[in-house]
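**Student:** Using only what follows, build the 3D model:
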Amino acid sequence: MSQSVPPPQPPQSGPVDGNPYAQQAPAGAPYPPQPGAFAPPVPPAPGRNNVALGVLAAVVAAVAAAALYGVVIGATKHEIGYAAVGVGFVIGLAAGKAGGRNPALPVVSGLLALGAVYLGQLVGEAMIITKQLPVSFNELFFQHIDVVQEVWKKDVDPLTFVFFAIAAFAAFSGAKKAAA
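**Tutor:** Predicted structure coming up:
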C-alpha cells in the first residue's frame, strides 16, 4: 500500500491548534513564548566612574555658582540661605552626573561648596564696597582682596557659618543623588 504525502501547508498566522492564546514560535526557537511572558531584563548601563571629569565639572560649577551667589549678595546686600543651598546642589549635581558613583565625589563637592560660598560672599562684599567707594570691582577684588577679606571678617555672624554648612550638605547629598 502506498501512502500519499499531503501538500505543503502555508505557515499559520492565527491561533495554533485552535488555541487563541498560543503564539507562533520565531524561526529557530524550540518552544513558543508563554502567554504573558516578558522580554528578559536588560542589565543597567554601566556606572560612570570618572573622578577627574566629576571634579572638573564640580570646579566649573563652583566658579559659576560662586559668581552668581556673589551677584545676588551684592544686589540684595543680604546673604540668602536658599541661594547657598542652590550653590551646593549645583556643584553636587555636576559632580555626580559627570563623575558617577565614586565615593570621593560627594566629599570633594562639599569642600568645593564651602569654597564657592566663601568666594561668593567675597564677591558680594566687593560689590557692596564698590557702590560706596570710587573704585572699580576689578581693582578692588583683584588688587585689594585683603581689604575685602577684612570687611568680610567684620560682617561674619553665626548665620554665615550656617550657610556654609547648608551648602556643603546640599553638595554632598546632591552628588550622591545625581550619581544614583
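**Student:** from here on, contacts and neighbour counts on C-alpha atoms
**Tutor:** OK.
**Student:** in what helix or strand does the most centrally placed residue in the chain lie?
**Tutor:** The C-alpha lying nearest the average C-alpha coordinate of the chain belongs to Leu93 (Cα atoms, centre = their mean; 2.4 Å). Per DSSP states H and E: Leu93 is located in helix 81-99.
**Student:** C-terminal to that helix, what's the next element?
**Tutor:** Next along from helix 81-99, by DSSP H and E: helix 104-132.
**Student:** mind listing what Ala57 touches?
**Tutor:** Ile91, Ala94, Ala95, Ala98 (Cα atoms under 8 Å, 6 or more residues apart in numbering).
**Student:** Specify which member of the residues you listed is nearest to Ala39.
**Tutor:** If you rank the contacts of Ala57 by distance to Ala39 using Cα to Cα, Ala98 comes first, at 31.0 Å.
**Student:** So that closest one versus Ala113, what's the distance?
**Tutor:** Using Cα to Cα, to the nearest Å, one obtains 16 Å as the distance from Ala98 to Ala113.
**Student:** one more, for comparison:
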Amino acid sequence: MATVEEIEAYCRNCALRDFVNGKGLVCKRTGDLPAFEEVCENFEKDEVLEEMAPPKPEDFPVTKTREELLAEENLPKGVLYAVVASILGAAAWALISVSTGYQIGYMAIGIGFLVGFAMRLGRGIRPVFGIIGAALALISCILGDFFSFVGYIAQDYDVSYTDVLLKADYSELASLMLENIASMTAVFYGIAVYEGFKLSFRPQNQPAGGQI
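**Tutor:** Prediction:
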C-alpha cells in the first residue's frame, strides 16, 4: 500500500479529492482516506488545477552557458555582413538624398538598424561585436553624407562622379560635411551609433544560475 505522503501527492491532483477537518485529504466517493496500492482506478485529473499551477522548468526553453554561446560566435561573419550593410546603407542614403535634393539626416537611423542587425548574424555576446557595429554604423553615415555631397556637386556642375572624386577640393568638402554634422544631423549620427552597438548582439534569455 502507498504511504500517506505518496497518497497525498497523488490525490492532490485528482478532481475527486476533498478535505475534511480531523481527517485531512479524503476521497469524495467514499468520504474516507484514500486507500490503494499504486494507482487509483477512479483517478480523475484536475484540469483546472493544472492550468493554475506554475510552469515547470521543462516548460522553459533550454538555456545555454556563456561558454556555449561564446563557442557559437562568428566575428568574421558578423563583420563581413555589417561591412556590406554599411556600404549598401551609405549608397542608399546618397541615392535618396541626391534624387530628392534633400539631405535626409534621419536616414542615419535606418543605417544604424541595418548595420546592427547585420552584425548580429555573427551571434556575438562580447562587447567587441557592439563596438564594431557602432563604428561601422558611424562610418556608413559619414560615407552616406560624403557620397551625397559628391552627387550634389556632380549635378550642379554637370560632371561625372569620377571627375568630382578626382578634382574636388577635399578640404572644402570636409568643411561642408562638418557643418552639416554639427547641425541636427549629429543627433541622428548618435542614434545610429547607439543602434549599431545595441543591435549587434544576439538575443539572449535572462541570466539565471550562471546560465544565459
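**Student:** Please work out the TM-score for the two chains.
**Tutor:** Laid over one another, the chains give 0.70 as their TM-score (TM-score structural alignment, normalised by the length of structure 1), with 152 aligned residues with a Cα RMSD of 2.9 Å.
**Student:** Could you pull out the strands in structure 2 for me?
**Tutor:** For structure 2, applying DSSP state E gives strands covering 17-20, 24-27.
**Student:** Out of those, which one sits most buried?
**Tutor:** strand 24-27 (a mean of 18; mean count of other Cα atoms under 10 Å).
**Student:** what range in structure 1 matches that strand?
**Tutor:** Using TM-score structural alignment, none of the residues of structure 1 align to strand 24-27 of structure 2.
**Student:** about what we covered before: could you pull up the residues touching the residue nearest to the centre of structure 1?
**Tutor:** Contacts of Leu93 of structure 1 (Cα under 8 Å, 6+ apart): Ala171, Gly174, Ala175, Lys177, Ala178.
**Student:** Please say which position in structure 2 Val72 of structure 1 maps to.
**Tutor:** Checking TM-score structural alignment: Val72 of structure 1 goes with Ile96.
**Student:** I'd say Ala95 of structure 1 and Leu112 touch.
**Tutor:** No. The criterion here is Cα atoms under 8 Å, and Ala95 of structure 1 misses it with Leu112 at 10.3 Å.
**Student:** Show me which of the two is the more surrounded one.
**Tutor:** Shown here are Ala95 of structure 1 and Leu112; by other Cα atoms under 10 Å, Ala95 has more neighbours (36 against 25).
**Student:** what residue of structure 2 matches up with that one?
**Tutor:** Aligned partner of Ala95 of structure 1 by TM-score structural alignment: Met119.
**Student:** can I assume its match is in contact with Phe129?
**Tutor:** Yes. If you go by Cα under 8 Å, Met119 of structure 2 and Phe129 touch, sitting 7.1 Å apart.
**Student:** who touches both of those two?
**Tutor:** Gly78, Ser200, Phe201.
**Student:** Most neighbours among these, which one?
**Tutor:** Ser200 leads the shared contacts of Met119 and Phe129 of structure 2 on contacts (other Cα under 10 Å) with 33 neighbours.
**Student:** Good, wrapping up.
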